[in-house]
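S.K.: No letters, just coordinates:
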């Protein structure tokens, strides 16, 4: 059951998929339609899942699930991963690699492999004040408070001094 992302409780579980490039407006329109269809039909053991989505900066797909009504199961999570893999193939984009880092350079969102980000930190090209995206947040509260933060306040802190 698809609901507006902003109406979901703060405890709702989130999954964040970052793209290795920005989506075009046309791609975003198509992806939103596919997300609506998928989430409207998403179930766990035959029960509807109350879920919503948002897309940020034309590159982050965030899916949230209200687990008070029905929790995700292994099968329902597998279905969502399969759906994201279909998007990867359809748009020739990487959405599943968690070993990449997105960060802000002014208003621009940059994307680097972790190895390159570590080198940039060593070379002082990024700092503890660089705004990074912590895609490891677990729920909407964490998403609101700890997703877009200075590197010093995220797991990225181990690379910046």
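M.R.: Looks like it arrived, so ask away. Just so it is clear, the structure is predicted and the values come from calculations on it, not from any experiment.

S.K.: going forward, measure contacts between C-alpha atoms and count neighbours the same way
M.R.: Fine.

S.K.: For this structure, just list every one of the helices.
M.R.: Along the chain, counting by DSSP state H, helices occupy 25-41, 74-91, 114-122, 140-146.

S.K.: contact partners of the second one?
M.R.: The one in question is helix 74-91. 27, 31, 38, 42, 43, 44, 93, 94, 95, 96 (Cα atoms under 8 Å, 6 or more residues apart in numbering).

S.K.: structure B:
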């Protein structure tokens, strides 16, 4: 599993473009001449999830590079899944992005809390994606900053 986060919510047309390009890519995705069993999901018009069933055949470095090349090509359309400078939170059923520098005042004000949902884009397996992709802040890397449900230095 590879989880990528766009730097903003995509428009419907952009989502359709990404879906069409990844549908085509996944249908022809190979490693060392062997077809890969793959799938993708575009979630919340903001997250691209790519999956390879490694029980069928493992993705190679070159095949993974091909998937990243497509992400880089999307940047020509002003669609950026490779900017990891912002952290996503689910607030009132909407994805909101904030830089790390914005976190302390957002926690201090109560806008973000230990229970606010964030996204763990480092998931590596389908099981992880199903169970720990969406997690409360208190179960994320940000938990170390929480004291009494506020962010500390």
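M.R.: Thanks, I have the structure now. Note that the structure is a prediction, hence the values are computed from the model and not measured.

S.K.: TM-score for this pair?
M.R.: The TM-score (TM-score structural alignment, normalised by the length of structure 2) is 0.88; 147 aligned residues with a Cα RMSD of 1.5 Å.

S.K.: Turn the helices of structure 1 into TSV, including distance to residue 155 of structure 1.
M.R.: Below are the helices of structure 1 laid out as TSV (distance: least, Cα to Cα, whole Å):
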stretch	distance to residue 155 of structure 1
helix 25-41	29
helix 74-91	24
helix 114-122	12
helix 140-146	11
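
S.K.: still on that earlier bit, emit the PyMOL select command for whichever of the contacts of helix 74-91 of structure 1 are buried.
M.R.: Buried members of those, defined by 16 or more other Cα atoms under 10 Å, are picked up in PyMOL with:
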select buried, resi 31+38+42+43+44+93+94+95+96
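
S.K.: Out of the contacts of helix 74-91 of structure 1, which two sit at the greatest distance?
M.R.: Longest distance between any two of those is 28.3 Å, between 27 and 44; criterion Cα to Cα.

S.K.: what's around the alignment partner in structure 1 of residue 91 of structure 2, how many residues?
M.R.: Aligned counterpart of residue 91 of structure 2 in structure 1: residue 105 (TM-score structural alignment). Residues near residue 105 of structure 1, counting by other Cα atoms under 10 Å, number 12.

S.K.: repeat for the one 5 residues further on
M.R.: Neighbour count for residue 110 of structure 1, taken as other Cα under 10 Å: 15.

S.K.: which ones are touching it?
M.R.: Taking Cα under 8 Å, 6+ apart, one finds 102, 103, 104 in contact with residue 110 of structure 1.

S.K.: now with 10 Å?
M.R.: 20, 21, 22, 101, 102, 103, 104, 132 (Cα atoms under 10 Å, 6 or more residues apart in numbering).

S.K.: Save the residues you listed as TSV, and put in distance to residue 56 of structure 1 and neighbour count too.
M.R.: Output for the contacts of residue 110 of structure 1, formatted as TSV (distance: Cα to Cα, whole Å; neighbours: other Cα atoms under 10 Å):
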residue	distance to residue 56 of structure 1	neighbour count
20	13	21
21	12	16
22	10	17
101	15	22
102	12	23
103	13	22
104	13	17
132	14	27
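
S.K.: residues contacting the residue lying farthest from the centre of structure 1?
M.R.: Using Cα atoms, centre = their mean, the residue of structure 1 lying farthest from its centre is residue 123. It sits 27.7 Å away. Residues in contact with residue 123 of structure 1 (Cα under 10 Å, 6+ apart) are 117, 160.

S.K.: separation between it and residue 95 of structure 1?
M.R.: Distance of residue 123 of structure 1 to residue 95 of structure 1, computed by Cα to Cα, to the nearest Å: 27 Å.

S.K.: can you check residue 135 of structure 1 too?
M.R.: From residue 135 of structure 1 to residue 95 of structure 1 the distance is 12 Å (Cα to Cα).

S.K.: Overlap in contacts, these two.
M.R.: Counting by Cα under 10 Å, 6+ apart, the residues touching both residue 135 of structure 1 and residue 95 are 16, 17, 18, 60.
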